[in-house]
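**Student:** got a predicted structure here, sequence first:
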Amino acid sequence: MKNDSIRKLTYAGLMAALCYVGYAVFPAINASGTKIHLGNAFVVLAALLLGGGYGGLAGAIGLSIADITLGYTASAPRTFITKLVIGLIVGLVAHKVARISEDHKKTYILKWSAIAAVAGLAFNCVFEPALKYFWFTILTPNAEKAASAISALLAVTTYTTVINAVINSVLAVVIYNALRPALNKANLFPELSKKSA
C-alpha cells in the first residue's frame, strides 16, 4: 500500500513536470486571447494514468507553476481550478464510467480514452471563459476582461480554444495508448484505488 502511494506521487510529480514543459518549454501560439499549447495534453494523460484526483492535481500544480514562472501570476489560481476540473472529468469518464484501468480490448481502451479526453477538454472550452467572466465580474472586477470572457463564452469559445482542445486530446490519447502496454508489461502501470479514480 505504501509503495503504491509513493509510486502514484512519483508519477504525479513527473506528470506535473510534463505539464509545465508542455506549456513553458514548447512554443505556444497566441491567438485571440487564447494560447495553443501542449500542457493540457499532459493533464489529460495524467488523469488517464493516475485517475482524476492525482491527475487533476498534477496538471493544476504543473500549469500553475508555469503561469507563475512565466509572469502570469494573476491567472495561476484560475489555471489551478480549470486544470483540476479537466483532470477530474477525464478521470471520472475514464475510470468510473469506462473503467479503463481494468483489462479490456485495445479498441475499447482507445475509444474510452478518446471520449474521456474530449469530455474533459470540451467542458473546459465552456468552463474556462465562464470562470474568467465570474472572476472578472465578482472576484476581481475588470470590465474589459469580463467583456472579453463573455465574448469568448457566447461564441462557444474562440476557434483557438477548440483547436487547442482537439490537438491536446489527440496527443494525450496517442501517448496513453502507446504507453499503456509498455507500462503493463514492465509492471509499472499505476493501480487505481476507488478513491483516486
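**Tutor:** Received, thanks.

**Student:** every contact and neighbour count from this point should use C-alpha atoms.
**Tutor:** OK.

**Student:** the residue lying closest to Ser151 once chain neighbours are set aside in helix, strand or coil?
**Tutor:** Once flanking residues are discounted, Ser151 sits nearest to Thr157: 7.7 Å by CA to CA, 6 or more residues apart in numbering. Assigned with DSSP: H, G, I helix; E, B strand; the rest coil, Thr157 falls in the coil class.

**Student:** below is structure B, check it against A:
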Amino acid sequence: MEQNVKQKRKITVYDIVVVGLMAAVCYVATNFRIEIPTPVGKMMVHMGNIFCLLSGLLFGGLRGGLSAGLGSCIFDLLTGWATSAPSTLINKFVMGLLAGWIPRLKGKDGKSIPFNILGAACGIYGYTVLYLSYSFVKDIVLGSAVETAWADIVFKAPISLANGTLGLVISVILAALLRPALEKAGLYKKFAR
C-alpha cells in the first residue's frame, strides 16, 4: 500500500447549500440585464458576473465555479439563450474557479485584497476571452463571413470588458464587506473552502 494515499474530499451539505444558493443568486442577478443587438445576434450587459465572481471570492474555486457555471447555464436554458448554455456552463465555471482559486494561493485564504483583485481580474477577463472566442467560432460555424464575425467581436469586446470591469470592482468590494459578517456569524469556516 502506498504511504501517500490522498484522502478523498467528501461533498458536504455545506457544499450543496453554498453552490445551490449562489447558483440561484447568479441566476436571479443575470435577469437584471440590458440586451444589446450586434451584427449577428445580441448580447447583454447584466449583474450576474458580479455574483459569479463573488461566489469564487467568498467560497473558493470549486464552489465558485460550480455556482457561476450552473446558475448562468440555467439562466440560458430558461430565457431563450439555450444554444449558448453549454459554453456558458464551461466559461462561467472557469470565471468562478479562477476568482476563488487565485485569492487562496500562498496561504492568503482570500483575505488579501490584492490577491482578490487579481483573482477577480483573471476570472472576468479569462471569461471574456473565452466568450469572445466562442462568439467568433459560433459566427463562422453558423455561416457568417469572417469579416462579419470580426465586426461582431469588435462590437462585443468593449461592452464585455466594461461590464466585466464593473463586475470586478463591485465583487471585490462586496467580498470585503461580506466576509467579515460571515466570519462574525461563525459561518465563514463552514462555508468556505
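**Tutor:** Great, that's in hand. In this text, all values refer to a predicted model and were calculated from it rather than measured experimentally.

**Student:** and the residue nearest to Ser151 of structure 1, how far from Ile65 of structure 1?
**Tutor:** Distance, Thr157 of structure 1 to Ile65 of structure 1, by CA to CA, to the nearest Å: 25 Å.

**Student:** then Ile167 of structure 1?
**Tutor:** Taking CA to CA, one finds Ile167 of structure 1 at 22 Å from Ile65 of structure 1.

**Student:** more neighbours, these two?
**Tutor:** Legend: neighbour count by other CA atoms under 10 Å for Ile167 of structure 1 and Ile65, higher for Ile65 (21 against 16).

**Student:** that one pairs with which position in structure 2?
**Tutor:** Using TM-score structural alignment, the partner of Ile65 of structure 1 in structure 2 is Ile74.

**Student:** Gly91 of structure 1 too?
**Tutor:** Using TM-score structural alignment, Gly91 of structure 1 pairs with Gly100 in structure 2.

**Student:** and if you look at Gly120 of structure 1?
**Tutor:** Match for Gly120 of structure 1 (TM-score structural alignment): Gly123.

**Student:** and the next helix or strand past the longest helix anywhere in structure 1?
**Tutor:** Identified as the longest helix of structure 1 according to DSSP state H is helix 106-134. Proceeding N to C from helix 106-134 of structure 1, the next assigned helix or strand is helix 143-154, under DSSP states H and E.

**Student:** contact partners of that next one?
**Tutor:** 126, 129-130, 132-137, 157-158 (CA atoms under 8 Å, 6 or more residues apart in numbering).

**Student:** what do you get for stretch 60-78 of structure 1?
**Tutor:** By CA under 8 Å, 6+ apart, stretch 60-78 of structure 1 touches 15-20, 23-24, 39, 43, 79-84, 131-132.

**Student:** with stretch 174-186 of structure 2 instead?
**Tutor:** 54, 57-58, 113, 188-189.

**Student:** give the aligned equivalent of Gly22 of structure 1 in structure 2.
**Tutor:** Using TM-score structural alignment, Gly22 of structure 1 lines up with Ala29 in structure 2.

**Student:** which element is its match on?
**Tutor:** helix 13-30.

**Student:** that helix vs structure 1, mean deviation?
**Tutor:** Aligned to structure 1 and superposed, helix 13-30 of structure 2 gives a mean residue distance of 0.9 Å (mean CA distance after the TM-score superposition for structure 1).

**Student:** downstream of that helix, the next helix or strand is which one?
**Tutor:** Using DSSP H and E, the first helix or strand after helix 13-30 of structure 2 is strand 33-38.

**Student:** show me what Leu131 of structure 1 lines up with in structure 2.
**Tutor:** So Leu131 of structure 1 corresponds to Tyr134, using TM-score structural alignment.

**Student:** now its match. Nearest residue, chain neighbours left out?
**Tutor:** Ser87 (7.5 Å).

**Student:** how is that neighbour assigned, secondary-structure-wise?
**Tutor:** helix.

**Student:** aligned partner of it in structure 1?
**Tutor:** Match for Ser87 of structure 2 (TM-score structural alignment): Arg78.

**Student:** who are the contact partners of Tyr54 of structure 1?
**Tutor:** Tyr54 of structure 1 neighbours (CA under 8 Å, 6+ apart): 8-9, 12, 46-47, 196.

**Student:** redo those residues as JSON lines? Include neighbour count and distance to Gly56 of structure 1.
**Tutor:** Shown next, in JSON lines, are those (neighbours: other CA atoms under 10 Å; distance: CA to CA, whole Å):
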{"residue": "Lys8", "neighbour count": "22", "distance to Gly56 of structure 1": "13"}
{"residue": "Leu9", "neighbour count": "15", "distance to Gly56 of structure 1": "13"}
{"residue": "Ala12", "neighbour count": "25", "distance to Gly56 of structure 1": "9"}
{"residue": "Ala46", "neighbour count": "32", "distance to Gly56 of structure 1": "7"}
{"residue": "Ala47", "neighbour count": "36", "distance to Gly56 of structure 1": "6"}
{"residue": "Ser196", "neighbour count": "18", "distance to Gly56 of structure 1": "10"}
